[in-house]
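**Q** 3D, please:
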Amino acid sequence: MTLPRIAATILLSACAVLPLHASGKKGEETGISFHLQADQTDNEKMIFPQDTNGQRLVYKRVPELITKDVAGFAPFPSRDGEGYGAVLQLKSNAKNRWSAVTSTSVNRWVVARVNGRIVDAVMIDKQIDDGVVVIWKGIGDAEIAAFDQVVPRIGETKPRGKK
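**A** The predicted structure follows:
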């Protein structure tokens, strides 16, 4: 075989294996994700409906931010007295990405999901370039404990579950 043919064979073999390695279990929804408001005309397989602020809106299935984008977090009691909110500090690359996304998404909604459950929604009123995102409500004790296993608290170097 020639070198280009060997390279093509290796590439095709790798492409067949990558989807198996990169994908998680179908239906597995853990951690935190943020989903940007989509347009009603977007591909229906790429959006999901959600009632927000008294109206039915659609959001992108593919999240803009996920748990792996979070460098640290700090929970706080929610104002409604039911559960917690959390301040999330983004990693540098996620901070830059989120800044770009929010600059083009002013006056659009974003929903926060925790373990697949929508817990909060906020309107983007300006570009967010400080790398801090807040979920204001809807997080339970068990979810805070689980997050402590994978992400450090703001100001700490390691997750509390990994001593």
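
**Q** For the rest of this, base every contact and every neighbour count on C-alpha atoms.
**A** OK.

**Q** for Ile128, what are its contacts?
**A** The contact partners of Ile128, by CA atoms under 8 Å, 6 or more residues apart in numbering, come to 98-99, 102-103.

**Q** State whether it is indeed within a strand.
**A** No. Ile128: not assigned to a strand; according to DSSP: H, G, I helix; E, B strand; the rest coil it is coil.

**Q** quick one: the helices in the protein?
**A** 3-22, 92-103, 141-148 (DSSP state H).

**Q** Looking at those helices, which is nearest to Asp80?
**A** helix 141-148 (15.0 Å; CA to CA).

**Q** so what secondary structure elements neighbour the closest one?
**A** On a contact count with 3 or more CA pairs under 8 Å, 6 or more residues apart in numbering; DSSP states H and E, helix 141-148 meets no helix or strand.

**Q** One more, please, to line up against the first structure:
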Amino acid sequence: MKYHAAWIVALFLCAGPASAGGNKGEPAKVSFHIETEGTDNPKMIFPHGVMGKQRFFRRIPEITSKDFAAFSPFPAEDQASYGAMFQLKGNAAKRFAAVTNANQGKWLVCLAFGKIIDGVVIDAPVDDGIIVVWRNFSIKEIEQLDETLPRIAARKD
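**A** As a prediction, this is how the structure comes out:
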């Protein structure tokens, strides 16, 4: 019994420092999740209200921050937040084209910095490797993205 108690105490001591790291030095957390059925495995989905209706989304993202090559922020139409355009790496761009082709008519939401900030209905395949989040990034979040991602180079016409 004493052995088990010592083991449990050791586990708690190890768990504390591992979870105390916080976000310092970690890459920006942005991911994109596709709509799914509410009848899917409850451990693999999460609910979110969209336009007054509860919808369900996959917990496992289709695209994550590690798939981004660069980004470009812009002022949102609401004049209170920012949007961002994300350029995907080669394989991620191909994967996203396949996902958007297979899931037309479904919602795609952006989970950024721990909250859902925007969503769109997929109306056509996205084959240019660009994902746009139209609003709800704060200036602080844009600064965090700047720490981990380069800006998309300005095009010369």
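
**Q** where does the TM-score land?
**A** The TM-score (TM-score structural alignment, normalised by the length of the second structure) is 0.80; 132 aligned residues with a CA RMSD of 1.9 Å.

**Q** rewinding a little: could I get the contacts of Ile128 of the first structure as JSON lines with distance to Leu20 of the first structure?
**A** Shown next, in JSON lines, are the contacts of Ile128 of the first structure (distance: CA to CA, whole Å):
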{"residue": "Trp98", "distance to Leu20 of the first structure": "29"}
{"residue": "Ser99", "distance to Leu20 of the first structure": "32"}
{"residue": "Thr102", "distance to Leu20 of the first structure": "33"}
{"residue": "Ser103", "distance to Leu20 of the first structure": "35"}
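
**Q** Same check for these, but in the second structure.
**A** Retained in the second structure: 98-99, 102-103, out of the contacts of Ile128 of the first structure (criterion both residues aligned by TM-score structural alignment, their matches' CA atoms under 8 Å).

**Q** Just name the closest of these to Glu44 of the first structure, please.
**A** Closest to Glu44 of the first structure, out of all of these and judged by CA to CA, is Thr102, at 23.0 Å.

**Q** hang on, the earlier thing: now render the helices of the first structure as JSON lines, adding distance to Gln127 of the first structure.
**A** Shown next, in JSON lines, are the helices of the first structure (distance: least, CA to CA, whole Å):
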{"stretch": "helix 3-22", "distance to Gln127 of the first structure": "32"}
{"stretch": "helix 92-103", "distance to Gln127 of the first structure": "4"}
{"stretch": "helix 141-148", "distance to Gln127 of the first structure": "27"}
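
**Q** For Asp42 of the first structure, grab the count of nearby residues.
**A** 12 (other CA atoms under 10 Å).

**Q** Return the distance of the residue nearest to the spatial centre of the second structure relative to Val109 of the second structure.
**A** Note on the second structure: the residue nearest the mean C-alpha position is Ser31, at 1.4 Å, using CA atoms, centre = their mean. To Val109 of the second structure, Ser31 of the second structure is 8 Å away according to CA to CA, to the nearest Å.

**Q** do the same with Gln87 of the second structure
**A** 17 Å.

**Q** quick one, what contacts Gln54 of the second structure?
**A** 47-48 are the contacts of Gln54 of the second structure under CA under 8 Å, 6+ apart.

**Q** Kindly state which residue of the first structure is aligned to it.
**A** Gln54 of the second structure maps onto Arg56 in the first structure, with residues paired by TM-score structural alignment.

**Q** Gln79 of the second structure too?
**A** Match for Gln79 of the second structure (TM-score structural alignment): Gly81.

**Q** Can you show me the strands along the first structure?
**A** 32-36, 47-52, 55-60, 65-66, 70-77, 84-90, 109-114, 117-123, 132-139 (DSSP state E).
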